[in-house]
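Novice: Have a look at this fold, sequence not included:
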């Protein structure tokens, strides 16, 4: 097995062990507590359909892809996700509903109401101006909206040597209205002279057990789509983490994952090339050779 075959797991597990052994114990916003490192990096070769999807636990890769497609759509309401059986964003509006109403509603009931009642979904399912809003409809001081993703695609096609091919979600003026400020904040792209697309993601905050595997998958899939649209070949994905942490109620799960041996990495194929970045659907992605260890369950800190 080559190093490239286990690169995602090897880098992930090394960082996981480092957090366990050297992480600073901190009281965080959620009150759960973390072990935290500041500053981390991982690099992934995306050529040959490689993708950094972990094998030391099953990653719900279709959920990660659906989330990325939702971001690209500009959506901000969980109704669109729940309709696709994606429930990873429900915790935040559910907590807000419980605080506001005092009703001890369970998640399943809350999600059923989101799907069945458009008015309820509009009131309680919207997350505010989160990722999709900033990526596709950043509001300037003059009232004009800016589609950062469209600009990235245009620059990749017309000015590939530009050092300004990037987008980000940290809109200071709108942070207060967001259910959760963006964790994966800045994406920058670089086109090589031989037509390879490299990407860099800076993530200010990374829940290493639950969040990092999703973010690696999502960033790799986004790079693949952008390369597809610009007629480029996938190159290298660089991930940079700011506060990279393990919640204290995830330590047993981390130990379990560290005891597992990586398996050969899968390959991700794009089955068609839509006319625009907005045209991709989950059916356009095929993952071959994915044989991971079982999933590891853990609670999300809200």
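Specialist: Structure's in. What do you need? Since this is a predicted model, take the numbers as computed values, not measurements.

Novice: From here on, just use CA atoms for contacts and neighbour counts.
Specialist: OK.

Novice: for the stretch 201-302 of the chain, what spans make up the strands?
Specialist: In the stretch 201-302 of the chain, the strands defined using DSSP state E, counting those that start in this stretch lie at 233-247, 267-270, 285-288.

Novice: Structure two is appended below for comparative analysis:
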């Protein structure tokens, strides 16, 4: 292995993958596929000068990941807006429920098409429950309802927008220790198609630079982590622009960090490749708020990845 590969930012990801595949604890997981897993991991990435932790040993579809992240910021919980953009990241979970409850073995392509074309069908089968964006932008709050009687509560029409409060907090008190966005709402986990994996974000300002930690309770290293690293870096770059700061560092922390047993071909192929290059993110404009970014606002320069590696998603 060359010295350039040893110092490349992606090498820590490849080292993590190799460690899990060689030494991870083999276990049966929720999906029944089985994993090799380790617990408690950390990766760090410099985001200065537009740097982003895009993997180069395989193509990462960063526009797809960006569309998902912008969807989070809308607070939307239905897959229809994603499917309309050709983003199928979340389609497998409602499709699985549809097949179980109806017995209809509709193809993924036909299911997604019907979600887009039929609003009633989407309302019935495209809902994911109060996942990520709902918690980020509308965390439920309950208030005493005097009109209904003592001891009774009603849900406030609009909950807490954690992202809006985060932006305000970073502007008003950059040295604070409460710059947190949390997705793990215990009371609503059972209503979610999938409880949040990247559950906690915390931010820190030092010397005019914004850094962030992403804590992920459960991490599919082969398929999920590349998107999660991009999402964490993207969030920091957007927040920094909105708060007149410079991007600092992304710190990623994993709890149950695993590779699925049916991802062996991908793992071996990717570990045989050498990382190279240094892609940069350019933000084309500064929107009025963090909720007003559009996909055309993001450009990645100098990204020349090796060819895509595919593997099945465990649902």
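Specialist: Noted; the coordinates are in hand. Keep in mind it's a predicted model, so treat the numbers as computed, not measured.

Novice: tell me the most buried of the strands of the stretch 201-302 of the first structure?
Specialist: Per-stretch averages of neighbours, counted by mean count of other Cα atoms under 10 Å, single out strand 233-247 among these, with a mean of 22.

Novice: what packs against that strand?
Specialist: Here strand 233-247 of the first structure is seen to pack against helix 7-22, strand 34-45, strand 196-207, helix 211-230 when contacts are counted using 3 or more Cα pairs under 8 Å, 6 or more residues apart in numbering; DSSP states H and E.

Novice: what would the strands of the stretch 201-302 of the first structure look like in a markdown table with distance to residue 156 of the first structure?
Specialist: Output for the strands of the stretch 201-302 of the first structure, formatted as a markdown table (distance: least, Cα to Cα, whole Å):
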| stretch | distance to residue 156 of the first structure |
| --- | --- |
| strand 233-247 | 12 |
| strand 267-270 | 19 |
| strand 285-288 | 22 |
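
Novice: I'd like the distance between the spatially most central residue of the second structure and residue 29 of the second structure.
Specialist: Among the residues of the second structure, the smallest C-alpha distance to the mean C-alpha position (Cα atoms, centre = their mean) belongs to residue 228, namely 4.4 Å. With the distance defined as Cα to Cα, to the nearest Å, residue 228 of the second structure ends up 20 Å from residue 29 of the second structure.

Novice: mean deviation of stretch 212-230 of the first structure from the second structure?
Specialist: Between stretch 212-230 of the first structure and the corresponding residues of the second structure, superposition yields a mean separation of 0.4 Å, by mean Cα distance after the TM-score superposition for the first structure.

Novice: quick one: contacts for the residue lying closest to residue 155 of the second structure once chain neighbours are set aside?
Specialist: Distance criterion Cα to Cα, 6 or more residues apart in numbering; nearest residue to residue 155 of the second structure, sequence neighbours excluded, is residue 142 at 4.3 Å. Residues near residue 142 of the second structure by Cα atoms under 8 Å, 6 or more residues apart in numbering: 153, 154, 155, 156.

Novice: And residue 199 of the second structure, by the same measure?
Specialist: Residue 199 of the second structure touches 182, 183, 184, 214, 215, 216, 217, counting by Cα under 8 Å, 6+ apart.

Novice: picking that back up, show me what the residue nearest to the centre of the second structure aligns to in the first structure.
Specialist: In the first structure, the residue paired with residue 228 of the second structure is residue 215, using TM-score structural alignment.

Novice: Next: residue 199 of the second structure.
Specialist: Residue 199 of the second structure maps onto residue 185 of the first structure when the alignment is built from TM-score structural alignment.

Novice: what do you get for residue 96 of the second structure?
Specialist: Using TM-score structural alignment as the criterion, residue 96 of the second structure maps onto residue 95 of the first structure.

Novice: ok, now residue 167 of the second structure?
Specialist: For residue 167 of the second structure, the aligned position in the first structure is residue 153, judged by TM-score structural alignment.

Novice: you'd agree that match is up against residue 228?
Specialist: No. Applying Cα atoms under 8 Å as the test, residue 153 of the first structure and residue 228 come out as separate, 10.1 Å apart.

Novice: circling back to that earlier point, let me know the secondary structure of the match of residue 167 of the second structure.
Specialist: For residue 153 of the first structure, the secondary structure call by DSSP: H, G, I helix; E, B strand; the rest coil comes out as helix.

Novice: give the contact list for it.
Specialist: With Cα under 8 Å, 6+ apart as the criterion, the residues that contact residue 153 of the first structure are 226, 229, 230.

Novice: how far away is it from residue 252 of the first structure?
Specialist: Relative to residue 252 of the first structure, and taking Cα to Cα, residue 153 of the first structure is found at 43 Å.

Novice: go on, residue 186 of the first structure?
Specialist: If you go by Cα to Cα, the gap between residue 186 of the first structure and residue 252 of the first structure works out to 31 Å.

Novice: quick one: which of these two has more around it?
Specialist: A side-by-side neighbour count of residue 186 of the first structure and residue 252, using other Cα atoms under 10 Å, places residue 186 first with 17 against 11.
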